[in-house]
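K.L.:
this is the structure alone, sequence omitted:
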């Protein structure tokens, strides 16, 4: 199953009201800002979108609104991050009915599945809809590793169109390509490894910090795509202290704080995530404000 997925896809933040209820208009406003900046696609309700804090009714409401707002201008994917395979199938089926263009599927949440269980989970979810799938491999965060050999085994299912490679090990991209040739579209999934991944063959980037710095994300991507490596590295070195925030357990709080500082939404997360305080907050704010003051093109 061929897909036209490439370029920068925000893992869009989900906005909440002060009472932690879902803020659909606020989320759509943020989505519009990303589209205006020229992103190439969007992932609703990924990890940064706090997928696991939303109930099914909220997911349906938000995805329906996002699909309508985008209006086929770019591909709209939704995260599939559920505790059970049955729950993942249920959401995959609902997402297809709501007009999603694809699914970003994670392994089962909480339970650390072995290779056989992981493959069975993904195959079963693939059977729940006709949508193409981005397989999200993030063993540092989710403790399940989808190895290059497992992608060889999964290659006979045409719905597995794309891999979001977030293993913190860019050499995996070369291993996957050597084993599967051009079978999969490969996306970078770790913000502070994106240039390395692009050099090795990634054609897309699911990004967190794009929520705060969409223009700079697009600039970095465009420079690298054009082979302007000196200019791209200058932007990358400016950006990297911020991109490191994407690799921390509190990446959602960090990214939302950065987005709020840049005028996009609020930093409010759903519990158990709490607002940053004390020295940690001051450290992150210093990184963000230094980047804003020194962003590319600033006079």
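P.N.:
Structure's in. What do you need? Quantities reported herein were computed from a predicted structural model and do not represent experimental measurements.
K.L.:
make it CA atoms for all contacts and neighbour counts henceforth
P.N.:
Will do.
K.L.:
wait, what's in contact with residue 190?
P.N.:
165-166, 168, 206-207, 246-247 (Cα atoms under 8 Å, 6 or more residues apart in numbering).
K.L.:
kindly check the end-to-end length of stretch 47-59 for me.
P.N.:
13 Å (Cα to Cα, to the nearest Å).
K.L.:
wait, I meant stretch 77-93
P.N.:
13 Å.
K.L.:
next: stretch 220-230.
P.N.:
Length of stretch 220-230, first residue to last, Cα to Cα: 11 Å.
K.L.:
quick check, distance from it to the centre of its chain.
P.N.:
Mean C-alpha position of stretch 220-230 versus that of the full chain (Cα atoms, centre = their mean, to the nearest Å) differs by 21 Å.
K.L.:
name the residues that touch that stretch?
P.N.:
Stretch 220-230 is contacted from outside by 7-8, 195, 198, 231-232, 235-236, using Cα under 8 Å, 6+ apart.
K.L.:
buried residues in it?
P.N.:
Neighbour-count burial for stretch 220-230 flags 220-221, 223-225 (criterion: 16 or more other Cα atoms under 10 Å).
K.L.:
which of those fall within helices?
P.N.:
In helices, defined here by DSSP state H, the members of the buried residues of stretch 220-230 are 220-221, 223-225.
K.L.:
still on that earlier bit, just the buried ones from the contacts of stretch 220-230?
P.N.:
7-8, 195, 198, 232, 235-236.
K.L.:
returning to that earlier point: of the buried residues of stretch 220-230, closest to residue 72?
P.N.:
Closest approach to residue 72 among the buried residues of stretch 220-230 (Cα to Cα): residue 221, at 22.0 Å.
K.L.:
putting a second one here so we can go through both:
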């Protein structure tokens, strides 16, 4: 297995649906292509933002194959594995490998809140089933399972575990992971409105959400940060902050799909029980987007660093 040196902006892309609740392959192809045109460094499909809990296993593989087809080998495409049983997770991981995924982003076996021993066993089983590089997704805020730096140290013996999406909502975790594991893992910020802080502390990338509507700005922040041009990155990031806050919400899917509809001409259809935003919630997001578009910064050099 080739060593996966993932870094940069990896959009957690949305899944698109037709008005009769089927996968909208053409719209996903268009939206994924916009990400690649802006210079993102990877794609992650079928995560929380991709409404994984509502997708059938066959639909997940179809979304994955769509992203792989659009990427044409230019960037790695990761499939998210989030299943309620290790057995189903391993089966999806194996299917993703067969379909051509470059790697996996793996969650614990939610909604069950596994203990330390169970969590480690789950990750090892899923990685073994696929034989692909794995990004470990840590989000104790949403899923109640904390994959601590010490646990990452235990998993480090297996070379399949290459990266961590850190979404504990505590930027101090970046430093704690580095102190515990050195340079063993590529660390990705998984919280949109903590991304620049994480990059400044040594994170290697950003699993982003609002990037679905604003890919150029997201890539620019990352590339300015890795170039050491923090003040310039911060100027864009401060403009971006009200939008990034929309990712930190129980309705992040509806929020971000509405932003996509307003900014890139997509649609905000979700799979039930989610419904598009309405009333005051919709008006609030529309107001944030209107202000952002009115003050959108000029990006003089959208490609500031070579793709890793």
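P.N.:
Done, it's in. Quick caveat: nothing in here was measured; it's all calculated off a predicted structure.
K.L.:
what's the TM-score here?
P.N.:
The TM-score (TM-score structural alignment, normalised by the length of the first structure) is 0.97; 298 aligned residues with a Cα RMSD of 1.2 Å.
K.L.:
just give me the closest of the buried ones among the contacts of stretch 220-230 of the first structure to residue 132 of the first structure.
P.N.:
Residue 132 of the first structure lies nearest to residue 7 out of these, by Cα to Cα, at 17.1 Å.
K.L.:
report the contact partners of the nearest residue in space to that closest one that is not next to it in sequence.
P.N.:
Excluding the flanking residues, the one nearest residue 7 of the first structure by Cα to Cα, 6 or more residues apart in numbering is residue 204, at 4.3 Å. Residues in contact with residue 204 of the first structure (Cα under 8 Å, 6+ apart) are 5-9, 186-188, 198.
K.L.:
next one: residue 209 of the second structure
P.N.:
11-13, 49, 192, 244, 247, 256.
K.L.:
buried subset of those residues, written for ChimeraX?
P.N.:
One line in ChimeraX is enough to select the buried ones among the contacts of residue 209 of the second structure; burial here means 16+ other Cα under 10 Å:
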select :11,12,13,49,192,244,247,256
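K.L.:
sorry, back to before: nearest to residue 96 of the first structure, of the ones in helices among the buried residues of stretch 220-230 of the first structure?
P.N.:
Lowest distance from residue 96 of the first structure to those (Cα to Cα) belongs to residue 221, with 29.6 Å.
K.L.:
returning to that earlier point: going by distance to residue 82 of the first structure, which of the ones in helices among the buried residues of stretch 220-230 of the first structure wins?
P.N.:
residue 221 (31.2 Å).
K.L.:
picking up where we left off before, which of the contacts of residue 209 of the second structure fall in strands?
P.N.:
Mapping those onto strands (DSSP state E) picks out residue 11.
K.L.:
quick check: the farthest pair among the contacts of residue 209 of the second structure?
P.N.:
Pairwise distances across those (Cα to Cα) peak at 14.9 Å, for the pair 13 and 244.
K.L.:
helices of the first structure, start to end?
P.N.:
Here the first structure has its helices, by DSSP H, at 24-36, 56-70, 85-97, 115-126, 139-142, 148-154, 171-180, 194-200, 214-225, 229-243, 251-261, 278-293.
K.L.:
out of those, which is closest to residue 42 of the first structure?
P.N.:
Shortest distance between residue 42 of the first structure and the helices of the first structure, using Cα to Cα, is found for helix 24-36: 8.3 Å.
K.L.:
may I see the buried residues of that closest one?
P.N.:
Buried residues in helix 24-36 of the first structure (16+ other Cα under 10 Å): 24, 26-28, 30-31, 34-35.
K.L.:
run the chain-centre distance for it.
P.N.:
16 Å.
K.L.:
which strands and helices lie in contact with that helix?
P.N.:
Here helix 24-36 of the first structure touches helix 56-70, going by 3 or more Cα pairs under 8 Å, 6 or more residues apart in numbering; DSSP states H and E.
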